[in-house]
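Asks: build me a model:
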Amino acid sequence: MQIHNGKQQRKSQGAKGNVGRLLISINVAGSPGPIRFVVSEDEQVGSVISTALRSYARQGRLPVLGSDPGDFLLYCANAESDALSPWETIGSRGARNFLLWKKQKAEEANEAGNPPASPKGRWKSWLNKSLNLKIPSHQSPHDKYF
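Replies: A predicted model of the protein is given here:
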């Protein structure tokens, strides 16, 4: 009975204002699978990016990304939004799935002869390619004869 009371006390303490913890999943462009780890809801996005980069390097994943969190953007995977601000809290959007994208340097884009692409468009096209999404036609095969 005491164990049961202890569990109730912990639950009620969490409801009083203690910050919760989230299991988040971060997909990295070009990497075969997501990185998963637990964070506090009030942890800043910049800190989460730093933790993700350390975890990615520790696991020996490819491609090698680097270690400067300022070179990366974090997006909510299930929302059409701009990159999260490094000072925003990770729990502010209610999302648990994210995309980590390396910022393209202006010099690199100019050397390639292409203008810098929008990071928002790049991660969406990467996501579509990686998930191999195919949108079926809304026409039936018989419609083309009429």
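
Asks: hey, let's count contacts and neighbours off CA atoms from now on
Replies: Fine.

Asks: can you give me the end-to-end span of stretch 57-76?
Replies: By Cα to Cα, to the nearest Å, the extent of stretch 57-76 from end to end equals 22 Å.

Asks: show me what contacts the residue most central in space within the chain?
Replies: Geometric centre of the chain, nearest residue: F98, 1.6 Å, by Cα atoms, centre = their mean. By Cα atoms under 8 Å, 6 or more residues apart in numbering, F98 lies in contact with I24, S25, I26, N27, L74, Y75, C76, A77, N78.

Asks: what's the top strand by length along the chain in contact with?
Replies: Assignment by DSSP state E gives strand 21-28 as the longest strand of the chain. By Cα under 8 Å, 6+ apart, the residues outside strand 21-28 that reach it are 33-41, 52, 91, 96-101.

Asks: could you also give me the structure for this second sequence? I'd like to compare it with the first:
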Amino acid sequence: MLLSKQKKNQVGKGNRFLISITVIGSAGPIRFVVNEEELVAAVMDTALKSYAREGRLPVLGSDLNNFVLYCPLAGIDGLSPWETIGSLGVRNFMLCKKPQAEKVVDDEKSMTMARKGSGSWKAWFHKSRNLKVSSH
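Replies: So this is what the prediction gives:
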């Protein structure tokens, strides 16, 4: 009797499995157990919270709208945040920041930035030329 109740509870919860999410630029993957019926958005949220809790670098932030979860076996398109994580039948994923659209800057600001930036790269260039390289 007790065994049949446990099986019913497990069926209602869905299957759970270990997933691995690699964050681009981080030292290693994040691994945790998920329910196969969880939404991709919930998995991304858990991954970002785990990443921050572990103190990993680079610092990512926690806004889900800035990230895309990819499945390397499913192609180049990111997963929809509204599909279930178990729908593809894979356990390895990649979390990437969405590409930022280039901001349009008016001509005056871009000229000012170009002038400010030109001095810094020139100074770096001159410093690097003056470094002495010892030969053996």
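
Asks: overlay the chains and give the TM-score.
Replies: Remark: TM-score between the superposed chains equals 0.68 [TM-score structural alignment, normalised by the length of structure 2]; 105 aligned residues with a Cα RMSD of 2.4 Å.

Asks: how big's the offset between the longest strand of structure 1 and structure 2?
Replies: In the superposition with structure 2, the average deviation recorded for strand 21-28 of structure 1 is 0.6 Å (mean Cα distance after the TM-score superposition for structure 1).

Asks: can you map out the helices along structure 2?
Replies: Here structure 2 has its helices, by DSSP state H, at 2-13, 40-53, 107-130.

Asks: from N18 of structure 1, how far off is S40 of structure 1?
Replies: Between S40 of structure 1 and N18 of structure 1 the computed distance is 10 Å (Cα to Cα).

Asks: cool, E107 of structure 1 as well?
Replies: From E107 of structure 1 across to N18 of structure 1, the span is 45 Å (Cα to Cα).

Asks: same check, this time on R54 of structure 1
Replies: According to Cα to Cα, R54 of structure 1 stands 27 Å off from N18 of structure 1.

Asks: neighbour-wise, which of those two wins?
Replies: R54 (16 against 9; other Cα atoms under 10 Å).

Asks: which residue in structure 2 lines up with the more buried one?
Replies: Superposed on structure 2 with TM-score structural alignment, R54 of structure 1 falls opposite K49.

Asks: who touches the nearest residue to that match once chain neighbours are set aside in this structure?
Replies: Sequence neighbours aside, S62 is the residue nearest to K49 of structure 2 in space, at 7.2 Å (criterion: Cα to Cα, 6 or more residues apart in numbering). Taking Cα under 8 Å, 6+ apart, we find S62 of structure 2 in contact with D45, L48, K49.

Asks: excluding chain neighbours, what is closest to S26 of structure 2?
Replies: Using Cα to Cα, 6+ apart, the nearest residue to S26 of structure 2 is L57, at 6.1 Å.
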